[in-house]
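**Q** Below is the sequence, then the predicted model.
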Amino acid sequence: MHLFIFILVYPFIWVLSKLPFRVLYFISDVVYILIYHLIGYRRDVVRKNIKIAYPDISEEKLNTMMRKFYHHFCDIFIEMIKTMSISEAEMKKRFVFTNMEVPGQLLNNNKNFILCLGHYASYEWVLSIHSHHDNKGYAIYKKIKNKYFDTLIREIRGKWKTNLVVNKEAKVKITEVLKEKNDKAVVFGFIMDQSPSNARNKHWAKFFNIKTPFFTGVEDIAKEHNLPLLFLGTKKIKRGYYESTFTVITENPREHKDYELTDTYAQLLQKQIEIAPEFYFWTHKRFKFMKGLDD
């Protein structure tokens, strides 16, 4: 069945990837009408998440934010498909890194590091970072159940010399890579804003108006291997154009108290979201577990 579905869908995806952006964004607008107005995909989840983050938001502003979010939500998947055929020159024009000298200094000094970011703006096109340097990159991701689509996603995301690692294998893989005698430093990328499915034994970080559990695996790995930790914040300039900026969280993770790095990450992520909250992925159950700030 998985193969049958893939055979049906893949030709459509391939054709889409060849279309110019103006046509793709027209299609995105049509899809927006379907999933927001007609189907109402996860609309209740998005509404609940935004109201938790912004408890005083008016109904008018809430509805405006939701409409903007769903427009962006559709654009992101269209842009991911376009990655199949987009040229390196076009990508560099549309996705700009404002301060590549920050990671460049670490790489030039042969220092491996971790890059963390949230499901914000264009997290898919962030992978084009590897077209700006010759170092190996490893991106941690959640495996798709349909193995054929999983292979396709790996190919799309691997276009910019990125090696995808299943999240459950990340810790072992990173240890293996670091034990190898690499001629050049390597980069490990994590998206780490999801609330864990199990709130026990996770760190409760302040995030907007509440405390919610964050994964601590990135902090644990950074301290275990003493890897510098960088945050990547992205701005959507206009439709199809983005700018990303690196912020150094720490170059010496072992010098920090437990969970201090996770707390810093949570605040950097929140600060980024507050600039333009419509570009955050509100469809995930961000606040499945919650505590008051005084708890």
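**A** Okay, I see it. Since the structure is predicted, the reported quantities are computational estimates derived from the model, not experimental observations.
**Q** all contacts plus neighbour counts: C-alpha atoms, from now on.
**A** Will do.
**Q** buried stuff in stretch 96-114?
**A** 96-97, 103, 106-107, 111-114 (16 or more other C-alpha atoms under 10 Å).
**Q** and the end-to-end length of that stretch?
**A** 20 Å (C-alpha to C-alpha, to the nearest Å).
**Q** what do you get for stretch 211-220?
**A** 20 Å.
**Q** Tell me which residues are up against it.
**A** Identification of contacts with stretch 211-220 by C-alpha atoms under 8 Å, 6 or more residues apart in numbering yields 190, 192-196, 199, 202-206, 253, 259, 261-262, 287, 289-293.
**Q** same thing but at 7 Å, please
**A** 192-196, 199, 202-206, 261-262, 287, 289-293 (C-alpha atoms under 7 Å, 6 or more residues apart in numbering).
**Q** Where do the strands of the stretch 151-295 of the chain begin and end?
**A** 162-166, 187-191, 203-207, 210-214, 229-238, 241-250 (DSSP state E, counting those that start in this stretch).
**Q** Distance from the second one to the middle of the chain?
**A** Using C-alpha atoms, centre = their mean, to the nearest Å, the distance from the centre of strand 187-191 to the centre of the chain it belongs to is 9 Å.
**Q** That one vs strand 162-166, what angle?
**A** Counting by axes from the mean of the first three to the mean of the last three C-alpha atoms, to 10 degrees, strand 187-191 lies at 50 degrees to strand 162-166.
**Q** another structure for you, compare them:
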Amino acid sequence: MYTKAYRFQGAFLHPRYWGLWLLISTLWLIGRLPMAWIVKIGRKIGRLLLKIGGSRVKVTRRNLELCFPELSEAERETLLVRNFEAIGVALLEPGVAWFASSRRIRRISRVEGLENIRRHIDKGQGILICCMHMSCVEMVCRVAAEYLPFNLMYRVHDNPLYEYISNVRRQSYPYKGRYIPRKQVKDLLHFMSKGEMGIILPDQDMGKKRSLFVPFFGQTAATIPSVSDFARLSNARVIIASYYLDENNQYVLRFSQPLENFPSEDNVADTIRINQLIEERIRQHPEQYLWQHRRFKTRPPGEPSLY
């Protein structure tokens, strides 16, 4: 899909898309507000979503119970509120990510560790960036595109108009990355083997097929060993990326040093290591992680559902 230009379709003018057109227009307008205003509005939206309730609230509350048993119920409820506030902000962030100027993006962001990537890319060494589903992931992709080209593996959106608009806007970034559908793994491996940078987010439950059951936040979690597999197949160095929105409404993106002795000959040990590194970074800003996902849905044989 990334190999061809995204083309406007006459069907996008059908009334069933009018609501989304209105939403995109609203995002465009909101994206012109100061970040402090956007954050304030987003937090109110998040609190409204929490009051409306539904399955996502139940899943989030259950995930917090499973992952933070050391917290009191009141502390977890506070974390729940802050998490939905972050989700509310994330809903507005495309208005900035898609439409803001480079000057503004650089003003509201800070990137650390770029040299850890560049010194390898400059030598023709492929890099695999391991990310996680923090709430600001769309915004951080925009920040990264100010400095580096990349190949990101992603899930194609179910709504074709949203898919069209998001990818057209992403192709307007200073560095035009390739957004590669999940099923096209060989393409990602190809680009990394040529010395380019690839990005994956391996922190979600993808079912039993090919998954290993390894620890994550004290629970057994089905985890695909994609980081070690991809690094081995492409001969890429692995770097962990962490990112969050700080108290000054500035987006912080930080790249680690390349992992040493990775991948090893033990896929299980490698996957445990990656989960530990991801967990460490989530714990730094747990209110900004996507707890709405049923991370522990797939259970080992004989174990009851946690949801």
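**A** Everything's here; your move. Computed from a predicted model, the values in this text were never measured in an experiment.
**Q** TM-score them against each other, please.
**A** Once superposed, the chains reach a TM-score of 0.86 (TM-score structural alignment, normalised by the length of structure 1), with 284 aligned residues with a C-alpha RMSD of 2.4 Å.
**Q** returning to what we had before: would you turn the strands of the stretch 151-295 of structure 1 into CSV with mean neighbour count?
**A** Listed next are these as CSV, based on neighbours: other C-alpha atoms under 10 Å:
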stretch, mean neighbour count
strand 162-166, 19
strand 187-191, 21
strand 203-207, 21
strand 210-214, 22
strand 229-238, 19
strand 241-250, 18
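**Q** For T175 of structure 1, which of those is the nearest?
**A** strand 187-191 (11.4 Å; C-alpha to C-alpha).
**Q** mean deviation of the biggest helix by length in structure 2 from structure 1?
**A** Taking DSSP state H as the criterion, structure 2 has its longest helix at helix 73-92. Taken over the aligned residues, the distance from helix 73-92 of structure 2 to structure 1 averages 0.9 Å (mean C-alpha distance after the TM-score superposition for structure 1).
**Q** equivalent range in structure 1 for the helix or strand following that helix?
**A** Past helix 73-92 of structure 2, further along toward the C-terminus, the next helix or strand under DSSP states H and E is helix 94-97. Aligned by TM-score structural alignment, helix 94-97 of structure 2 falls on residues 80-83 of structure 1.
**Q** and that stretch, which residues are buried?
**A** 80-83.
**Q** Any chance of these in CSV with distance to D29 of structure 1 as columns?
**A** Supplementary listing: those in CSV, determined by distance: C-alpha to C-alpha, whole Å:
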residue, distance to D29 of structure 1
M80, 16
I81, 15
K82, 16
T83, 19
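**Q** follow-up on the earlier one: which residues are contacting the longest helix of structure 2?
**A** 27, 39, 42-47, 50, 61, 64, 135-136, 287-288.
**Q** rewinding a little: I'd like the strands of the stretch 151-295 of structure 1 as CSV, with distance to Y54 of structure 1 appended.
**A** Below are the strands of the stretch 151-295 of structure 1 laid out as CSV (distance: least, C-alpha to C-alpha, whole Å):
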stretch, distance to Y54 of structure 1
strand 162-166, 33
strand 187-191, 23
strand 203-207, 11
strand 210-214, 11
strand 229-238, 20
strand 241-250, 25
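**Q** between these, which gets nearest to M1 of structure 1?
**A** strand 162-166 (23.2 Å).
**Q** now the closest one, how far from the chain's geometric center?
**A** 14 Å.
**Q** what's the average distance of that strand to structure 2?
**A** Looks like 1.0 Å for strand 162-166 of structure 1 (mean C-alpha distance after the TM-score superposition for structure 1).
**Q** Show me what that strand is packed up against.
**A** strand 137-141 (3 or more C-alpha pairs under 7 Å, 6 or more residues apart in numbering; DSSP states H and E).
**Q** okay, the strand it packs on sits on what stretch of structure 2?
**A** Aligned using TM-score structural alignment, strand 137-141 of structure 1 spans residues 150-154 in structure 2.
**Q** Identify the residues contacting that stretch?
**A** By C-alpha under 7 Å, 6+ apart, stretch 150-154 of structure 2 touches 177-182, 188, 197-200.
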